[in-house]
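Chemist: just to be clear, the model below is a prediction. Sequence and coordinates:
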Amino acid sequence: MPEAPRFSARTIGIGAAVVTVGVWTAFIVIARASAGRSLAPFDIAFARICGAALVLLPWGAWLVTRARAEGSAADSFFGLSPLPLRLTALAGVFGGLAYALLAYTGFFFAPASHAAVLMPGSLPLWTTLLAALVLRDRITPLRALGLALIVLGDLFVGGASLLHALDGGAVWKGDLLFMGAAFSWACYSIVVRRHGLEAVRATIAITVFAFVTFVPAYALLAAAGLVTSRLASAPAGEILFQMLFQGVGSVVISGIAFTRMIQYFGPVRSTMITALVPGLSALGAVAFLGEPLYWNLVAGVLLVTAGILFGVQRSGAAGGRPVAAVAVAGTPGGRIDG
């Protein structure tokens, strides 16, 4: 039998980076495209959670079984989550439910080009501020400059829609929802950092929490007609696609790829690589969705990208891992290397 090909660490690292950036970019474009099709926003979240659960729930049960056999189990949710109940619920609320529900709802109001800037852009902003408040991390002058550029870029993109909020437009709602989604993921980032959670176990835990709490409740409410759902009328192929891409692709595959990228490139260089996401997502929205490329969008993309790059630079006085590196790790489907 011929031996299976073995790839070098460099090849695996570069491949993981390509997969990570590709999935994160596609997440924004596909989520916006999905808003014009058959499913409601909570339906897409439902499909995302179910798709990820197909892979991660058996994985979690295996980890718990192994830990119990070794006498080191600290599990919850019927032996599916490898984390204690409190941590599973805390991480699951922010990383499993709030992020998905806010993000997918936002795509029904605002274009993908706005999400391309406001979600990955405001993520390091929120995480840095929360880390300074909760973890007592110091905001260095260089990082402060990066945050200022991010805020300016966000204002270039979302400021106009907020100014027209009283004119009857709805784009500002999506912009605020994107910012809220980034804030939710930033909260999850802080939970991961504060408790030193391992990436795979945290990903399994938030999926278990969302599956056990949201999926049955939403299914019952939808069946009773108490919430707006199109699951019953949507084509089976579309539901299956959302389960595979949003669940298996955005949660599982990009999570593994991001972790491998961190292992090879480190958190700082990895964050610099993921700074490609705002620009690529905006260009993808123009190319595949026909969204206009206004000057303020271009300016916002450039400012946010520059802000992320400034934010991950190490300064002589700063020690430890940069906050922004941890923040961007949680962009759309990626996981945190805790």
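Modeler: In hand now; what should we look at?

Chemist: C-alpha from now on. contacts and neighbour counts both.
Modeler: Fine.

Chemist: how far off centre is the longest helix anywhere in the chain?
Modeler: Determined from DSSP state H, the single longest helix within the chain is helix 41-69. Per C-alpha atoms, centre = their mean, to the nearest Å, the displacement of helix 41-69 from the mean C-alpha position of its chain is 17 Å.

Chemist: who are the packing partners of the very next helix or strand once past it?
Modeler: Sequence order places helix 85-91 as the next helix or strand after helix 41-69, per DSSP states H and E. The helices and strands touching helix 85-91, judged by 3 or more C-alpha pairs under 8 Å, 6 or more residues apart in numbering; DSSP states H and E, are helix 171-195, helix 199-223.

Chemist: of all the ones you listed, which lies closest to residue 11?
Modeler: Closest approach to residue 11 among those (C-alpha to C-alpha): helix 199-223, 21.9 Å.

Chemist: in the closest one, which residues are buried?
Modeler: By neighbour count with 16 or more other C-alpha atoms under 10 Å, helix 199-223 contains the buried residues 199-211, 214-215, 218-219, 222.

Chemist: same thing with stretch 57-72?
Modeler: Residues 57, 59, 60, 61, 62, 63, 64, 65 are the ones in stretch 57-72 that count as buried (16+ other C-alpha under 10 Å).

Chemist: these two touch, right, the third one and residue 202?
Modeler: Spelled out, that is residue 60. No - contact between residue 60 and residue 202 fails when scored by C-alpha atoms under 8 Å: they sit 10.1 Å apart.

Chemist: what about residue 63, distance to residue 27?
Modeler: Separation of residue 63 from residue 27 (C-alpha to C-alpha, to the nearest Å): 28 Å.

Chemist: also residue 195?
Modeler: Residue 195 is 28 Å from residue 27, by C-alpha to C-alpha.

Chemist: neighbour count winner among the two?
Modeler: residue 27 (22 against 10; other C-alpha atoms under 10 Å).

Chemist: what helix or strand is the more buried one on?
Modeler: helix 9-34.

Chemist: the structure to be compared is supplied as follows:
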Amino acid sequence: MTLEDRPLASIKSLLAWPGAPLAITSAALFGASTPLAKALLGGGVSPWLLAGLLYLGSGLGLAVLHYGRRLVRRPSSEAPLARGDWGRMALVVLSGGIAGPVLLMLGLSTTPAASAALLLNLEGLATMVIAWLAFRENVDRRLLLGAAAILAGALLLSWHGRSQFGGFGFGSVLIAGACLAWGIDNNLTRGVSASDPVQIAMVKGLAAGAVNLTLAIVGGARFPTGLLLAGAGVVGFLGYGVSLVLFVLALRFLGTARTGAYFSTAPFIGALLAVAMFGEPVTWRLIAAALLMAGGLYLHLVERHEHEHIHEPLEHEHPHVHDEHHQHTHAAGEPPAEPHTHRHTHTRLAHSHAHFPDLHHRHDHAHPP
């Protein structure tokens, strides 16, 4: 059977729809934020203060969206964060909202923007390894080979010959630390991805922004001028806020490891903008690293995963339609129109189809697929 003969559902499954477009758009917004943040640092903004302003811009912008919907009587159809989610959200803020951006801003202050942008591929690698080892998410040989290519590109890019850090620039070490923090953050966020993504990103932005901003001011940082302040707000809202909303949505459809793999397109966008904005040279090392990373990303994109699997009974709440995974009756008062959101129960189901580790396919694999 040719691709043209496949049912639309099979084509969408093959293309990881809609997870891949969501993750790649998220990556584009975040990738663009890296050289733009580099430009803001050039205006004399403290790295720590800038980290706070970026997340605060994200949180405030999303707060306007979140509460503005209520004012115009168009409430979100998403499920709000539950009481049991707040402990995990605190860890998300600590790792991804405080440690990650501060390490990135400090690394950017001593690293060329194009190199820094490509080094951010390590976030996807860290995300996948943690998802595989700590959360038992399925990762096949193709994904592992792709990850190895991405790592090789990152190592090539960050090598600066002999130095006190064994050949790697200190800025590269800091950026690698930021990627590890975000890898932890991404895996923790997976656990709350069924909830309202705008609320998740808003809480993270407001909390992380407030903490980083306070620490920077206590440390003696000075507020930037109005133009730089506005620029940081816009970059934070789009590159951190909207990007995170799309990332959380992608987690629902792809799981953590694969969303991280698609997100690895971010550094390519950032590197292209850095070359255009700062006139940085296109060196052989930059080209070779980009080719290695592109090859690794390609292996991630062409993956297809299909086997007989079992859905164990599950109860949760998220927007859904009544597809083959959502065959349940409605109690009185529950919304009839689709998609809709209410707490529902999945009964045990065994079948076979192409899938990813989304909200409903987080099963163990006894043998490599």
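Modeler: Arrived safely. Since the model is a prediction, treat every value here as computed from it, not as a measurement.

Chemist: let me see the TM-score of these two.
Modeler: Between these two chains, after superposing, the TM-score reads 0.71 (TM-score structural alignment, normalised by the length of structure 1); 288 aligned residues with a C-alpha RMSD of 4.0 Å.

Chemist: picking that back up, pipe the helices and strands packed on helix 85-91 of structure 1 into TSV and attach distance to residue 118 of structure 1 per row.
Modeler: Output for the helices and strands packed on helix 85-91 of structure 1, formatted as TSV (distance: least, C-alpha to C-alpha, whole Å):
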stretch	distance to residue 118 of structure 1
helix 171-195	6
helix 199-223	23
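
Chemist: so which of the ones you listed gets nearest residue 49 of structure 1?
Modeler: helix 199-223 (6.1 Å).

Chemist: what packs against the helix or strand following the closest one?
Modeler: From helix 199-223 of structure 1 onward toward the C-terminus, using DSSP H and E, the following helix or strand is helix 236-242. The contact analysis (3+ C-alpha pairs under 8 Å, 6+ apart) places helix 236-242 of structure 1 against helix 41-69.

Chemist: ok, which of the helices and strands packed on helix 85-91 of structure 1 comes nearest residue 293 of structure 1?
Modeler: Across these, closest to residue 293 of structure 1 is helix 171-195 (C-alpha to C-alpha), at 15.8 Å.

Chemist: which parts of that closest one are buried?
Modeler: 171-193.

Chemist: tell me which of the helices and strands packed on helix 85-91 of structure 1 lies nearest to residue 162 of structure 1.
Modeler: It's helix 171-195; of the helices and strands packed on helix 85-91 of structure 1, that one is closest to residue 162 of structure 1 (C-alpha to C-alpha) at 5.2 Å.

Chemist: quick one, that closest one and helix 199-223 angle?
Modeler: 140 degrees (axes from the mean of the first three to the mean of the last three C-alpha atoms, to 10 degrees).

Chemist: distance-wise, check the residue nearest the centre of structure 2 relative to residue 189 of structure 2.
Modeler: The residue lying closest to the centre of structure 2 (C-alpha atoms, centre = their mean) is residue 247, at 4.5 Å. From residue 247 of structure 2 across to residue 189 of structure 2, the span is 10 Å (C-alpha to C-alpha).

Chemist: likewise residue 119 of structure 2?
Modeler: Distance of residue 119 of structure 2 to residue 189 of structure 2, given as C-alpha to C-alpha: 22 Å.

Chemist: repeat for residue 176 of structure 2
Modeler: Taking C-alpha to C-alpha, one finds residue 176 of structure 2 at 20 Å from residue 189 of structure 2.

Chemist: for residue 230 of structure 2, same thing?
Modeler: Distance from residue 230 of structure 2 to residue 189 of structure 2, by C-alpha to C-alpha: 28 Å.

Chemist: got it, and residue 162 of structure 2?
Modeler: To residue 189 of structure 2, residue 162 of structure 2 is 38 Å away according to C-alpha to C-alpha.

Chemist: next: residue 279 of structure 2.
Modeler: 36 Å.

Chemist: tell me the contacts of the aligned residue in structure 2 for residue 244 of structure 1?
Modeler: Aligned counterpart of residue 244 of structure 1 in structure 2: residue 234 (TM-score structural alignment). Applying C-alpha atoms under 8 Å, 6 or more residues apart in numbering to residue 234 of structure 2 gives the contacts 57, 58.

Chemist: quick one: which helix or strand includes residue 234 of structure 2?
Modeler: Applying DSSP H and E, one finds residue 234 of structure 2 within helix 226-236.

Chemist: report the buried residues of that helix.
Modeler: For helix 226-236 of structure 2, by 16+ other C-alpha under 10 Å, it's 228, 229, 231, 232, 233, 234, 235, 236.

Chemist: and the nearest residue to the last one once chain neighbours are set aside, how far from residue 65 of structure 2?
Modeler: Leaving aside its chain neighbours, residue 236 of structure 2 sits nearest to residue 54 (3.9 Å; criterion: C-alpha to C-alpha, 6 or more residues apart in numbering). Shown here: residue 54 of structure 2 relative to residue 65 of structure 2, a distance of 17 Å by C-alpha to C-alpha.

Chemist: okay, the angle between the helix holding residue 234 of structure 2 and helix 197-218?
Modeler: Using the same axes, to 10 degrees: helix 226-236 of structure 2 against helix 197-218 is 140 degrees.

Chemist: how distant is helix 226-236 of structure 2 from the center of its chain?
Modeler: 22 Å.

Chemist: tell me which strands and helices whichever helix or strand comes after that helix is in contact with?
Modeler: Sequence order places helix 243-254 as the next helix or strand after helix 226-236 of structure 2, per DSSP H and E. Judged by 3+ C-alpha pairs under 8 Å, 6+ apart, helix 243-254 of structure 2 is in contact with helix 19-42, helix 170-190, helix 197-218, helix 256-263.

Chemist: need the ones you listed in a markdown table (columns: distance to residue 99 of structure 2).
Modeler: Below are those laid out as a markdown table (distance: least, C-alpha to C-alpha, whole Å):
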| stretch | distance to residue 99 of structure 2 |
| --- | --- |
| helix 19-42 | 16 |
| helix 170-190 | 6 |
| helix 197-218 | 9 |
| helix 256-263 | 19 |
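
Chemist: so which of those helices gets nearest residue 143 of structure 2?
Modeler: Here helix 256-263 is closest among these (C-alpha to C-alpha), at 8.5 Å.

Chemist: stretch 46-53 of structure 2 aligns to what range in structure 1?
Modeler: Stretch 46-53 of structure 2 maps onto residues 40-47 of structure 1, going by TM-score structural alignment.

Chemist: could you check how far the matching stretch is from the centre of its chain?
Modeler: 16 Å.

Chemist: give the buried residues for that stretch.
Modeler: 40, 41, 42, 43, 44, 45, 46, 47.
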